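Asker: I would like the atomic coordinates for the input below:
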Amino acid sequence: MTTVDDPSSHRVAAFPSALAAEASALDAADPLAPLRDEFIGSETSLVYFDGNSLGRPLRRSAERLHRFVHEQWGGRLIRGWDESWMALPFEIGDAVGRAAIGAAPGQTVIGDSTTVLLYKLIRAAFDAQHAGDDRRVEIIADTDNFPTDRYLVEGIAAERGGRVRWITVDRFSGVSPDALREALSPRTAVVVLSHVAYRSGFLADAPELTRLTHDAGALILWDLCHSAGSVAVEADAWDFDLAVGCTYKYLNGGPGSPAFAYVAHRHQDRLAQPIQGWMGAADVFAMGPEYVPAAGMRRFLSGTPPIVGMLALQDTLALLDEVGIDAVRAKSIALTGFAVRLTDELLAPLGVTVASPRDPADRGGHVTLQHPSMRAVTARLWKGDVIPDYRDPEGLRIGLSPLSTSFAETLSGMVAVRDAVIAEGP
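Answerer: As a prediction, the model looks like this:
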């Protein structure tokens, strides 16, 4: 028996020597390993398995926020809007496009919450499609998409006199090309899918599903909340129409940081977003009697941009620019593969099963483990500073952030999961 040279490993007395050696070797060979020290909390023994819900903060982000309060907000005051703040939603949006989602400039903006941006773009797409062909009254979504997405498509369909065509999916996977092909028809207006399934981590075949949607004359919106900053996305190359993603997971924007919206150049002038506010007007400060939408991505804004909430994003985006999303994805595959192997060795004998795809080509950045006691296991782990999250039915999610998670931390956490399952019993 031996220990792994990482602070998080010392929370557990010892590990099987072969696994400890493997974790140490993987960390030693990891080109991204030095970046872990740039995150606040990495020096502690806490094991963080929830980076796919809320990422750790970067030390440089704490410094950025401090400078902003004292120098820009406190020093420049209202002058900050003219000097830089009005441009930030577009500058940071373009950085998201470049570093995280494969989008050329002028197509991505930082705006409201994920829910609000999803509403705006789904509703705008539905209206445009229906106006062009009144047969197009269906929104396609799957039964295991994130609750917000499902609730929104139901609400928009009811609001606009449409209906939802549901694709029933296996919770261990997601929407396949065959399933989408069967659901598409001349009645389809919009397809709403998640690139990475929030529950299972299933990685959808975005290029093929987008192609099928276009062949049917419909538009597709991709939810990139569990993709951006973790897996490669090529919005332009894959011919996306629309996309929305949150920024507080793998982009480390902080609790409630605003989401981003992507609208392909070809759609920007034809889509009318439904929440008409002053920031989306052609002349923001004209205060005119009528709303005239701005050209380009500004038309998808509504109210005053949440400047403080988008500041920390710049630091993770700079890291992604530096190392490249391919390196991040390679480590993500290695981390999740290691977690699956640890499950097989440490947890399978206890009745724990992997509720995520085993093929890394079909898996995003997290792994879900299933066992009848997982709700109690999660609560026990939290008390001991091991932080996964729980998702029904009986699922414990292991969210592994490639920039901030080590293999030693992963081993430490998985040993703690084993111990908690044993303690909670069958």
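
Asker: contacts, neighbours, all on C-alpha from now
Answerer: OK.

Asker: All the helices of the stretch 1-150 of the chain, in order from the start?
Answerer: Assigned by DSSP state H, counting those that start in this stretch, the stretch 1-150 of the chain shows helices spanning 17-29, 59-67, 79-83, 88-96, 114-132, 147-160.

Asker: burial measure for residue 147, as a count.
Answerer: Neighbour count of residue 147, defined by other C-alpha atoms under 10 Å: 10.

Asker: again with residue 215
Answerer: A count of nearby residues for residue 215, using other C-alpha under 10 Å, gives 13.

Asker: quick one: the strands in the stretch 251-400 of the chain?
Answerer: Under the criterion DSSP state E, counting those that start in this stretch, strands of the stretch 251-400 of the chain are mapped to 260-263, 353-354, 366-370, 386-387, 389-391, 395-399.

Asker: Including distance to residue 306, could the helices of the stretch 1-150 of the chain go into JSON lines?
Answerer: Converted to JSON lines, the helices of the stretch 1-150 of the chain look like this (distance: least, C-alpha to C-alpha, whole Å):
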{"stretch": "helix 17-29", "distance to residue 306": "38"}
{"stretch": "helix 59-67", "distance to residue 306": "14"}
{"stretch": "helix 79-83", "distance to residue 306": "12"}
{"stretch": "helix 88-96", "distance to residue 306": "9"}
{"stretch": "helix 114-132", "distance to residue 306": "13"}
{"stretch": "helix 147-160", "distance to residue 306": "21"}
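
Asker: here's the other one to compare against:
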Amino acid sequence: MTEDLLGRHRDVLPDWLALYYQDPLEITHGEGRYVWDAHGTKYLDFFGGILTTMTAHALPEVTKAVTEQAGRIIHSSTLYLNRPMVELAERVAQLSGIPDARVFFTTSGTEANDTALLLATTYRRSNTVLAMRNSYHGRSFSSVGITGNRGWSPTSLSPLQTMYVHGGVRNRGPFAAMDDDGFVRACVDDLTDLLGHTRPPAALIAEPIQGVGGFTSPPDGLYAAFREVLSERGILWIADEVQTGWGRTGDHFWGWQAHDRNGPPDILTFAKGIGNGMSIGGVVARADIMNCLDSNSISTFGGTQVTMAAGLANLTYLLEHDLQGNARRVGGLLIERLRAVAVRVPHVREVRGRGLMIGVELTTPGTDRADPDAASAVLEAARAGGLLIGKGGGHNTSALRIAPPLSLTVAEAEEGAAILDHALRSLDQ
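Answerer: This next block holds a predicted model:
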């Protein structure tokens, strides 16, 4: 029984290990864009294990690749040559857009960002890092230390000195009332002023679209404008693509491409969707940056054969079926459908996003005050209607996060929108 499992969970796992819903849900199996709980209830999945089930649940191509690889060898560590790891690294390096790229595989986005910080601080001989306000980069000691979202940063201790920059949130803060060009200029001026008061940092780390922060983003081109200021001082740009990568935004394969007039980032991190649920993360960097470490290193589980086989099969499926294009088409339809709903719901402050990465920000009607209780209520109501979504945001978790598998159909988008319509309208009852 689920009730018994919840009690056992509480007996042996940390109190801070968050669970969704007043009556927590046990998911037992999935297929396509749907999952089932322990009671046999079917749900349309609009969150994909936190943007991780990128193509589909139980995708036959991935399941077959994992099964076949597991029948040969599951793991050997990076101390031995590993054909699936080399093959996936070749494809990721080519897709990254980074010249003379090198790829290092990890087991998570947290570990990928840790590695990127290690590379940048070593390469630049500086332990100072620039990060964005409202950002999230993982749960390890160093990645928590640069996270700019109070709700996900349990300690102020850090091995790094972090300075936070304006720009990740378009519709809040001191520059919110400006037009896009004015907003970008003000953020660049703020960055330039900040750099005039400190020794040169190692890098700026930034999510092109802030994930845990509620799917917020700056105007296109902001990070290219930042890059001009950073490049003059030799400061690196790390693009955290853990949530935005692999075509989820529809318009681009990588989030950084919305800001690309100065080319790709110096370092790119990825995770989540590439494994379709298998534990894969990684870092891509120019060879001179990746090779700057002067001691030996390995990864016991990063790049293990069975996860690499899954990643190869998943990436092949994504490219051959143009799931980026599907995210653009179906995501565009879903965003417009939700905006039409929002007009009739006073709690909705904004529907934002691109592709199949959509945020719905909720506030107290008639104000800009975040309303986390409303977000929790909609989460529960959507579940009752047969839909799973997420939540986030830098202002007391008041944004709904919608990120279905990229193979979502038009009919499923309409089904999910109808359930969300009902759930949002229930706030006024």
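
Asker: so which of the helices of the stretch 1-150 of structure 1 comes closest to residue 322 of structure 1?
Answerer: Across those, residue 322 of structure 1 has its closest neighbour in helix 88-96 (12.2 Å, C-alpha to C-alpha).

Asker: The closest one: average distance to aligned residues in structure 2?
Answerer: Its matched residues in structure 2 lie on average 2.3 Å from helix 88-96 of structure 1 after superposition (mean C-alpha distance after the TM-score superposition for structure 1).

Asker: buried sites along stretch 260-273 of structure 1?
Answerer: By 16 or more other C-alpha atoms under 10 Å, the buried positions in stretch 260-273 of structure 1 come out as 260, 261, 262, 263, 264, 265, 268, 271, 272, 273.

Asker: close enough to count as contact, the second one and residue 106?
Answerer: Yep, that's residue 261 of structure 1 we're talking about. No. Using C-alpha atoms under 8 Å, residue 261 of structure 1 is not in contact with residue 106; the gap is 11.1 Å.

Asker: mean shift between the strand ranked longest in structure 1 and structure 2?
Answerer: Ranked by residue count, the top strand of structure 1 under DSSP state E comes out as strand 188-194. Following the fit onto structure 2, the mean deviation recorded for strand 188-194 of structure 1 is 1.3 Å by mean C-alpha distance after the TM-score superposition for structure 1.

Asker: nearest spatial neighbour of the equivalent of residue 253 of structure 1 over in structure 2, skipping sequence neighbours?
Answerer: Matched to structure 2 by TM-score structural alignment, residue 253 of structure 1 sits across from residue 276. Of all residues not flanking residue 276 of structure 2 in the chain, residue 53 sits nearest, at 4.4 Å (C-alpha to C-alpha, 6 or more residues apart in numbering).

Asker: quick one: which of the helices of the stretch 1-150 of structure 1 is nearest residue 330 of structure 1?
Answerer: Across these, residue 330 of structure 1 has its closest neighbour in helix 17-29 (12.4 Å, C-alpha to C-alpha).

Asker: Can you check which part of structure 2 that closest one sits on?
Answerer: Going by TM-score structural alignment: helix 17-29 of structure 1 matches no residues.

Asker: So which elements touch that helix?
Answerer: helix 407-424 (3 or more C-alpha pairs under 8 Å, 6 or more residues apart in numbering; DSSP states H and E).

Asker: The helix it packs on vs structure 2 - mean distance after superposition?
Answerer: Using mean C-alpha distance after the TM-score superposition for structure 1, the mean distance for helix 407-424 of structure 1 is 1.6 Å.

Asker: Show me which residues of that helix are buried.
Answerer: 407-421.

Asker: before we move on, what about stretch 273-281 of structure 2?
Answerer: 273, 274, 275, 276, 277, 278, 279, 280, 281.

Asker: so the second one makes contact with residue 308?
Answerer: Yep, that's residue 274 of structure 2 we're talking about. No. Judged on C-alpha under 8 Å, residue 274 of structure 2 makes no contact with residue 308 at a distance of 9.5 Å.

Asker: what touches both of the two?
Answerer: residue 280 (C-alpha atoms under 8 Å, 6 or more residues apart in numbering).

Asker: Helices of the stretch 251-400 of structure 1, start to end?
Answerer: Using DSSP H, counting those that start in this stretch, helices in the stretch 251-400 of structure 1 cover 307-310, 313-323, 325-342, 374-383.

Asker: Can you tell me which helices and strands the third one packs against?
Answerer: Meaning helix 325-342 of structure 1. Packing partners of helix 325-342 of structure 1 (3+ C-alpha pairs under 8 Å, 6+ apart): strand 366-370, helix 407-424.

Asker: Dead centre of structure 2: give me the residue that sits there.
Answerer: By C-alpha atoms, centre = their mean, structure 2 has its centre lying nearest to residue 243, at 2.0 Å.

Asker: ok so, going back, ok, how many other residues are close to the residue nearest to residue 276 of structure 2?
Answerer: That count, for residue 53 of structure 2 with other C-alpha under 10 Å as the rule, works out to 26.

Asker: Would you check how far apart it and residue 311 of structure 2 are?
Answerer: Here residue 53 of structure 2 is placed at a distance of 12 Å from residue 311 of structure 2 (C-alpha to C-alpha, to the nearest Å).

Asker: Could you name every residue contacting both of the two?
Answerer: In contact with both residue 53 of structure 2 and residue 311: 275, 276, using C-alpha under 8 Å, 6+ apart.

Asker: which residues touch the closest residue to residue 255 of structure 1 other than its chain neighbours?
Answerer: Among residues not flanking residue 255 of structure 1 along the chain, residue 248 sits closest, at 6.1 Å (C-alpha to C-alpha, 6+ apart). When contacts are counted by C-alpha under 8 Å, 6+ apart, residue 248 of structure 1 touches 53, 54, 55, 254, 255, 256, 257.

Asker: hmm, who's touching the longest strand of structure 1?
Answerer: Outside of strand 188-194 of structure 1, the residues within contact range by C-alpha under 8 Å, 6+ apart are 122, 125-126, 129-130, 136-142, 145-146, 149, 204, 213, 216-225.
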